[in-house]
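*Asks:* sequence-free structure coming up:
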């Protein structure tokens, strides 16, 4: 995905695609180890902060990808609801 973003879109700074993908790579890294072993189900309050951090990063990352695609010349006739640009995320 990072290669595709770099190849298809022009950013003012070459590090932007890497920064966009960083949260998504973090999710993969966090999931890699638990996905391949059995872990007892225990409550760990520190996971709440980690989950919030991961969710926030992914939300911003996916929003950046959406805005990049939306700005592509072939998407000029596509109209999206303005609510997509509002950050109205609620944590429980």
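*Replies:* Perfect, I can see it now. Since the structure is predicted, the reported quantities are computational estimates derived from the model, not experimental observations.

*Asks:* could you use CA atoms for every contact and neighbour count after this?
*Replies:* Noted.

*Asks:* show me how far the helix or strand where residue 19 lies is from its chain's centre.
*Replies:* Taking DSSP states H and E as the criterion, residue 19 maps to helix 16-32. From the chain centre to the centre of helix 16-32 is a distance of 7 Å (CA atoms, centre = their mean, to the nearest Å).

*Asks:* cool, and stretch 62-81?
*Replies:* With CA atoms, centre = their mean, you get 16 Å for stretch 62-81.

*Asks:* can you list contacts of that stretch?
*Replies:* 9, 20 (CA atoms under 8 Å, 6 or more residues apart in numbering).

*Asks:* comparison target below:
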């Protein structure tokens, strides 16, 4: 989970969401109280402002990424002895599938953006 968190969640740059372009709205880095928002919170707000979909963006993208971060927090801050647990493989597989769906949804949102019609996106299958 540490590697997955570093590859996907940790690489989300907040600057992506605070810059506006011609057709893309930005979001504020600070909340109403002046506190800095996290990258996942910024991403959630940015996606909701700039993408129209019937799907719940938090359920589809943000919650799986938050779950990865939550799982990583415990072993990153505590020391445990090694344990053998067969159920971990199934849990890991479920997390990977949810993460794949989240990343794939992000890719599809960008691939379907009208300004990207001339860009060919390769198809990958699971």
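*Replies:* Perfect, thanks for sending it. All figures in this text were calculated on a predicted structure; none of them were measured in a lab.

*Asks:* where in the first structure does the top helix by length along the second structure fall?
*Replies:* When the second structure is parsed with DSSP state H, its longest helix is helix 87-111. Using TM-score structural alignment, helix 87-111 of the second structure lines up with residues 46-70 of the first structure.

*Asks:* residue 58 of the second structure - nearest residue in space that isn't next to it in sequence?
*Replies:* residue 44 (6.6 Å; CA to CA, 6 or more residues apart in numbering).

*Asks:* most remote residue from the middle of the second structure, which is it?
*Replies:* Relative to the centre of the second structure, and counting by CA atoms, centre = their mean, the farthest-placed residue is residue 81 at 30.1 Å.

*Asks:* before we move on, what SS does that residue have?
*Replies:* Secondary structure, DSSP: H, G, I helix; E, B strand; the rest coil: residue 81 of the second structure is coil.

*Asks:* ok, now residue 47 of the second structure?
*Replies:* For residue 47 of the second structure, the assignment made with three-state DSSP gives helix.
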